[in-house]
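> Predicted coordinates and the sequence they were generated for:
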Amino acid sequence: MVERLFEPLCRIEQTMGVNEKNWPRRHFTLDQVDFLNRSPRYPEWRKAVADIFARLDPLLEDEITRAGHSRLVVVIAPAELPVGPDRMWLRIRQHGKRVPLEAPEDVADYLPLLLTGASRKGAAGSIAAKYAAKGDAYDAWAVEANASLVGGAEHVVALSYERLRDYRARLMSEVRHIVETQEVRGPRQLSAKLKDLKIRASEGDVSRDLVLAEFARAILLSGNGTLLVNNTFVEWSTVQAVRRARPSVAIVSFGIRNKIKPFSSLLIYADQDTTNPIPTQMDTLGTYVDLEIFYQYIWQEFEKYAEYRRNTAYLFVGEGMDELLAIAPPDFPLLAATKPAKLAEVFASMKDWMNL
């Protein structure tokens, strides 16, 4: 069975000249990428690989789904957005149910009640912290633009754009120095130098974990704006966490981004507050537009993977709003609500869903 499955691929690789010298087992580097790109049979090779996975993926996904467990994703929008719940989650609302909420009198208690079931003074552990107490590494994540969600809860992977401020500043400075003063012949040489720009202990708690330290470095140096834009960092970190770790609980919290200033390809690695004379301004409308797209991106990214299908509750929340959007299986407790739910009741539904 296995031999028949891989026979077309092996036959093509023989004609391409693949051997132990140019393609050692368990190695796939830029050398192999170059080898493939130079081969006139590369399109055939790609098709053979795709055919293999087309047969394997359905079998693997069915097995993963059967062995699945309840999962939870909470996506939080900032309170300063210039719209109400009637203009929120427009791209995905048809997939879920808008659930009315009874918002607390003190807006400052909104997120604590939602995520911990208690007010700020109650100082209770968050839903992510409670799940992380089970002890599984990298299975509960909190990714945020600000620095207020989880604190130092053990086993929760906490990534904060704000808390990485010093690391981001050093990265911007050192990358600009590399580009401006050193001879970098191509992407391989630049990639090698960037790998040396590791986070220091004084620049963030993720430095204590080698895996997370490398994760943070890769996210910030991906070149797509994660160094400059808080919500781009949050979105891309979440997407990569899903791809690499498949967390069972994820809390994703966006902030208000600043208005984008004109910059060149080099200045993508520069501190916009110091290099651009244009005053920094918050962009609430631009943030709203961005987030409407990010909600869809994040939901679709989770749903790509069999681990999340048919067993994940997604709660899209706007801080301070009297509605949330729930995309969840029919047996998620909150979907049965017949009157506005208190935030502590939303927390209880999440807790029951995760068997905590």
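Alright, I've got the coordinates. Numbering: from 1, shown residues only.

> Going by C-alpha atoms from here, please, whenever you check contacts or count neighbours.
Noted.

> for the protein, what spans make up the strands?
Ranges of strands in the chain, per DSSP state E, are 71-77, 97-102, 140-144, 157-160, 249-253, 312-318, 323-327, 341-342.

> one more structure, for comparison:
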Amino acid sequence: MPGQPEVSPLLQALIDKGIFDRLPVSFSTFFFEQVKEWELLFPAEKNYFERLFGLIDRSDPKAVQELFAPLRGVERKMGVNEKVWPKRQFTLDQVDFLNRSAHYPEWRNVIANIFSQIDPLLDAETAKAGHSRLVIIVSPAELPVGPDRMWTRLKDKGKMVSLDLAEGDDVRDYLPQLLTGGRRNDGSKTLVELYAESKAKSLYDTWLIEANDALSTLVRRSSGLVQLSYDNLEVYRTRLMAEVRKILETEDVRGPRQLGAKLKQLRMVSKDIGSDPLLAEFVRSVLLSGNGTLLINNTFVEWATVQAVRRARPSLAVIHFGIRNKIKPFSSLLIYTDQKSSNPIPDQMDSLGSYVDLEVFNYYLWQEFEKHAEYRLNTVYLFVGVGMDEILVIGPPDHSLAASGGRIKLTEIYDQTKKWMNLV
């Protein structure tokens, strides 16, 4: 069939059986559009589509008909037909059609109701295949507060654990002790390297996302793990901003949706993001779809993490925020402009503003992880402030840190997280 995507044999078999043609067109075409670029989907996304349509296919036909009957009714009210909505097509024309319809709110509610019935079934499947997961979210040493003022929105979710820090310890060894069990000069492998080498479910199961290079400098071998650094992407970000400004200045862009479509066609190859086309597209999308991700390091870290969770479902993720610069005044167009070269105001680090941001970002990230069945009840979260003598631990009650009493060394936390991830 013309325009048919190359997908997995399992999904192809469902397509051949006519699974998409049996469903309301506003539902089926959206997902058909999603799988068109199968090679640019993460394994977790591919698995979701296979399970979603596999569930629909094997369910009782009468139950499926009843589930989608309200959507068919709304489509009739909206005037959905072959002319305005061809099969296997979900473009800006269809988006505009939905948005202009007086029945759009009803359509959204019906779609939400469909997934309120489907998602619990898919989540139950996911829970059966659950395994230990670890998320470490690091705040920088330069924040102007102590642990008593950190993670205030999250403290009732977990337990503050006191650290046994040796007097005179070099703060530069804080993260190495937590992530390698030794000091920086020891050159030991990090948790992420050990997991990527022996336990990772795919090449996209282990992630490092950071504002600077504090994590990257600890990693000896990057094979099998995803590393994203805002600072290390500076050349790529500058080129990307230049390309976007060129589009805005030379082409007729009518509005945000049209700009979004243009940006989706923007493909740039760069050694800064490696040769993996999936990760290259992921980075491009994060930088262009997030509000401020091109300009603000911590906004990039937060949005990249959210997208990694939604799309890749990593089993082990280490996220490191930094100190952002004070925000300079800019117009909507200048959001695609390098602020260093376009604004005469010198850069100034904003430690207080960063603290305020991170109080929100830390909470948002925990919420995002917990939205997904993969992370509920089997994930240990460590909220860490570099140099601080307390960390916040959120996790299942059977995790050893949840029951720890007294002070504990960073190297002991390393040992316990290593055990939690079955690396011993």
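Great, that's in hand. Nothing here was measured: the structure is a model prediction, and the numbers come from that model.

> Could you tell me the TM-score of the two chains?
Taking TM-score structural alignment, normalised by the length of structure 1 as the basis, the two superposed chains have a TM-score of 0.93; 354 aligned residues with a C-alpha RMSD of 1.8 Å.

> just to revisit the earlier point, just send the strands of structure 1 back as JSON lines, with mean neighbour count and distance to Pro58 of structure 1 too.
Output for those, formatted as JSON lines (neighbours: other C-alpha atoms under 10 Å; distance: least, C-alpha to C-alpha, whole Å):
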{"stretch": "strand 71-77", "mean neighbour count": "22", "distance to Pro58 of structure 1": "21"}
{"stretch": "strand 97-102", "mean neighbour count": "18", "distance to Pro58 of structure 1": "29"}
{"stretch": "strand 140-144", "mean neighbour count": "27", "distance to Pro58 of structure 1": "27"}
{"stretch": "strand 157-160", "mean neighbour count": "25", "distance to Pro58 of structure 1": "31"}
{"stretch": "strand 249-253", "mean neighbour count": "24", "distance to Pro58 of structure 1": "25"}
{"stretch": "strand 312-318", "mean neighbour count": "24", "distance to Pro58 of structure 1": "19"}
{"stretch": "strand 323-327", "mean neighbour count": "22", "distance to Pro58 of structure 1": "24"}
{"stretch": "strand 341-342", "mean neighbour count": "18", "distance to Pro58 of structure 1": "39"}
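
> I'd like to know which of those lies nearest to Asn355 of structure 1.
Of all those, it is strand 71-77 that lies closest to Asn355 of structure 1, at 10.1 Å by C-alpha to C-alpha.

> Output the contacting helices and strands for that closest one.
Secondary-structure packing of strand 71-77 of structure 1 (3 or more C-alpha pairs under 8 Å, 6 or more residues apart in numbering; DSSP states H and E): strand 249-253, strand 312-318.

> Output the ones you listed as a markdown table; include the columns distance to Glu80 of structure 1.
Shown next, in a markdown table, are these (distance: least, C-alpha to C-alpha, whole Å):
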| stretch | distance to Glu80 of structure 1 |
| --- | --- |
| strand 249-253 | 13 |
| strand 312-318 | 9 |
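
> Which of the ones you listed sits closest to Lys339 of structure 1?
strand 312-318 (17.4 Å).

> In structure 2, what stretch matches the closest one?
Aligned by TM-score structural alignment, strand 312-318 of structure 1 falls on residues 379-385 of structure 2.

> How about Asp352 of structure 1: what's its closest non-neighbour residue?
Pro333 (7.9 Å; C-alpha to C-alpha, 6 or more residues apart in numbering).

> Ala132 of structure 1 maps to what in structure 2?
Ala132 of structure 1 maps onto Ala196 in structure 2, by TM-score structural alignment.
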